[in-house]
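1. prediction below, plus the sequence it came from.
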Amino acid sequence: MDGKRNTILFKLFGSSISYMRRCLFSVLSVGPVPNHLAFILDGNRRYAKKWNLGEGMGYRAGFLSLMSLIKYCYELGVKYVSIYAFSIDNFRRRPEEVQCVMDLMLEKIEGLLKEESLVNQYGVRVYFIGNLKLLHEPVRLAAERAMKATSNNNNSILLICVAYTSTDEIVHAAQESCEDKWATTQSSANIKDSQDGEEKDTDDVIKLSDIESHMYMRVAPDPDILVRTSGETRLSNFLLWQTSNCLLYSPKALWPEIGLRHLVWGVLNFQRAHPYLERGRKQP
């Protein structure tokens, strides 16, 4: 009897919390709501050390925080959420730690494919962003399955940056742009002008639009807010190209400690700075 009563009370408490959160988001929605939030998940290892947790438990705690925060973002009306899950530089860490992260990543990616997963509940399309060939093969194949399985979802977008650095993205975009421009130039080299017999003038200059069309992040607009936890203000080679005009927010909480209050405060700061950010975007 007590167990049944506790279950009822737990459900009522959960419903009350959900209702209050919806009310809070309704108030926030009176002002501008960010279209794209990006997160650097900093502090998982420090959290594990702080609480004397075992190997990899900080990352697991961080994953629970991530799922809650993604849900809050989509309830608020944020269309795009990007997360810096694993840098190319992180492959330099101890092999056991890298393997632990890869195993956890594989487990959680496979969880995304389940019908009751958050991505299916909210109609989220998932992109894995980065140099995916650097991932362990089982993880890469699972990422490809998840992208294919969610390709018809269009309510929201989740971009998971793995095996990613911004410098690698820029080099990749420049190389792809040069290769495309070279192929176009070669195919046009023998085309003669119909009037004077001269070779047609081809545009062989790399433009800004060429670079941006080959970015890994071309599937999303530039972020409105970049959040890095642990109080750190470094970008750590994340979205350097895309964050020239966005709000930077650095709460002191370690990533597994981040919660609803941090999201609300970040959005309030964005709304306060919104007129200035909009003026920056309108400049040529």
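-> That came through, no problem. In this text the structure is predicted, and so the values were computed from the model without any measurement.

2. from now on I want contacts and neighbour counts done on CA atoms only, so please keep to that.
-> Fine.

3. distance-wise, check the nearest residue to Y59 once chain neighbours are set aside relative to L69.
-> Take Y59 and drop its neighbours on the chain: the residue closest to it by CA to CA, 6 or more residues apart in numbering is N44, 5.4 Å away. From N44 across to L69, the span is 15 Å (CA to CA, to the nearest Å).

4. and the two? which has more neighbours close in?
-> N44 (23 against 18; other CA atoms under 10 Å).

5. that one touches F63, doesn't it?
-> No - applying CA atoms under 8 Å as the test, N44 and F63 come out as separate, 9.4 Å apart.

6. between the two, which contacts overlap?
-> P256 (CA atoms under 8 Å, 6 or more residues apart in numbering).

7. so which residues of this structure form helices?
-> If DSSP state H is used as the criterion, the helices of the chain fall at 2-28, 44-50, 57-76, 95-112, 118-121, 137-149, 166-188, 208-213, 260-282.

8. which one, of those helices, ends up nearest to L159?
-> Taking CA to CA, helix 137-149 is the member of these nearest to L159, at 10.2 Å.

9. here comes the other one, which I'd like you to weigh against the first:
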Amino acid sequence: MDGKRNTILFKLFGSSVSFMRRCLFSVLSVGPVPNHLAFILDGNRRYAKKWNLGEGMGYRAGFLSLMSLMKYCYELGVKYVSIYAFSIDNFRRRPEEVQYVMDLMLEKIEGMLKEESLVNQYGVRVYFIGNLKLLHEPVRLAAEKAMKATSNNNNSILLICVAYTSTDEIVHAAAQSCEDKWAAIQSSVNIKDSQDGEEKDTNDVIKLSDIESHMYMRVAPDPDILVRTSGETRLSNFLLWQTSNSLLYSPKALWPEIGLRHLVWAVLNFQRAHPYLEKRRKQP
């Protein structure tokens, strides 16, 4: 009897919290709602050390925070969510830690494909962003399977940056642009040397649009807000190309400690700065 009563009370409490959250989001929606939020998931290991948890448990706690935050973002109406899950530089960590993260990543990717997952509940399309060939093969194959399985979802977009750094992305885009341009030049039979006084042929010039068309993040607009937890203000080689006009927010909370209040505060700061950010984006 007590167990049944506790279950009913728990459901009522959950419904009340959900209702209050929807009311809060309705108020926030009066102002501009960010279209794209990006997160640097910093502090998982420090969280585990802080609470004397077993090695790797900080990452699991961080995953639970990620699921909650994604749910809040989609309820608020945020279309794109990007997360910095694993940097190329992280491969330099101890092999045991890297293997643990890869195993956890594989477990959670496979969980995404289950019918009751958050991804399917909210109709989320998943992209894995980065140099995916650096991933362990089972993880890479699972990532490719998840992208294919969610390709018809269009309500929201989740971009998971793994084996990623911004410098690698830029080098990749520049190299691909050069290869494409060289192939176009080689295949053209009508290219002639420009003569003095005539307009120069610019077909061999690599343009900004060429670079951006080969960026890993070309599938999403630039972030409106970039959040890095743990109070750190470094970007750590994440979205350097895309965040020149983004609002930066650095709460002191470790990633597993991040919650609704941090998201609300980030959105309020964005709404306050929105006129200035829009002005900057419209400048040539």
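-> Looks like it came in fine. Keep in mind that what you see is a predicted model, and the values were worked out from it rather than measured.

10. can you pull the TM-score for these?
-> The TM-score (sequence alignment, normalised by the length of structure 1) is 0.97; 284 aligned residues with a CA RMSD of 2.4 Å.

11. coming back round to it: in CSV: the helices of structure 1, plus distance to E198 of structure 1.
-> Converted to CSV, the helices of structure 1 look like this (distance: least, CA to CA, whole Å):
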stretch, distance to E198 of structure 1
helix 2-28, 62
helix 44-50, 63
helix 57-76, 57
helix 95-112, 56
helix 118-121, 56
helix 137-149, 48
helix 166-188, 12
helix 208-213, 27
helix 260-282, 41
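
12. for A85 of structure 1, which of these is the nearest?
-> Per CA to CA, nearest to A85 of structure 1 of the helices of structure 1: helix 95-112, 9.1 Å.

13. what's in contact with the closest one?
-> With CA under 8 Å, 6+ apart, helix 95-112 of structure 1 has contacts from 55-56, 59-60, 90-91, 117-120, 136, 138-139, 142-143, 146.

14. name the residues of stretch 26-33 of structure 1 that are buried.
-> 28, 33 (16 or more other CA atoms under 10 Å).

15. just stretch 41-49 of structure 1 next, same as before
-> For stretch 41-49 of structure 1, by 16+ other CA under 10 Å, it's 41-48.

16. coming back round to it: which one of the helices of structure 1 lies nearest to T202 of structure 1?
-> helix 166-188 (6.5 Å).

17. could the buried residues of stretch 41-49 of structure 1 be laid out in JSON lines, adding distance to A163 of structure 1?
-> Shown next, in JSON lines, are the buried residues of stretch 41-49 of structure 1 (distance: CA to CA, whole Å):
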{"residue": "L41", "distance to A163 of structure 1": "14"}
{"residue": "D42", "distance to A163 of structure 1": "16"}
{"residue": "G43", "distance to A163 of structure 1": "18"}
{"residue": "N44", "distance to A163 of structure 1": "18"}
{"residue": "R45", "distance to A163 of structure 1": "19"}
{"residue": "R46", "distance to A163 of structure 1": "21"}
{"residue": "Y47", "distance to A163 of structure 1": "23"}
{"residue": "A48", "distance to A163 of structure 1": "23"}
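
18. quick one: which of the residues you listed is nearest to V162 of structure 1?
-> L41 (11.9 Å).
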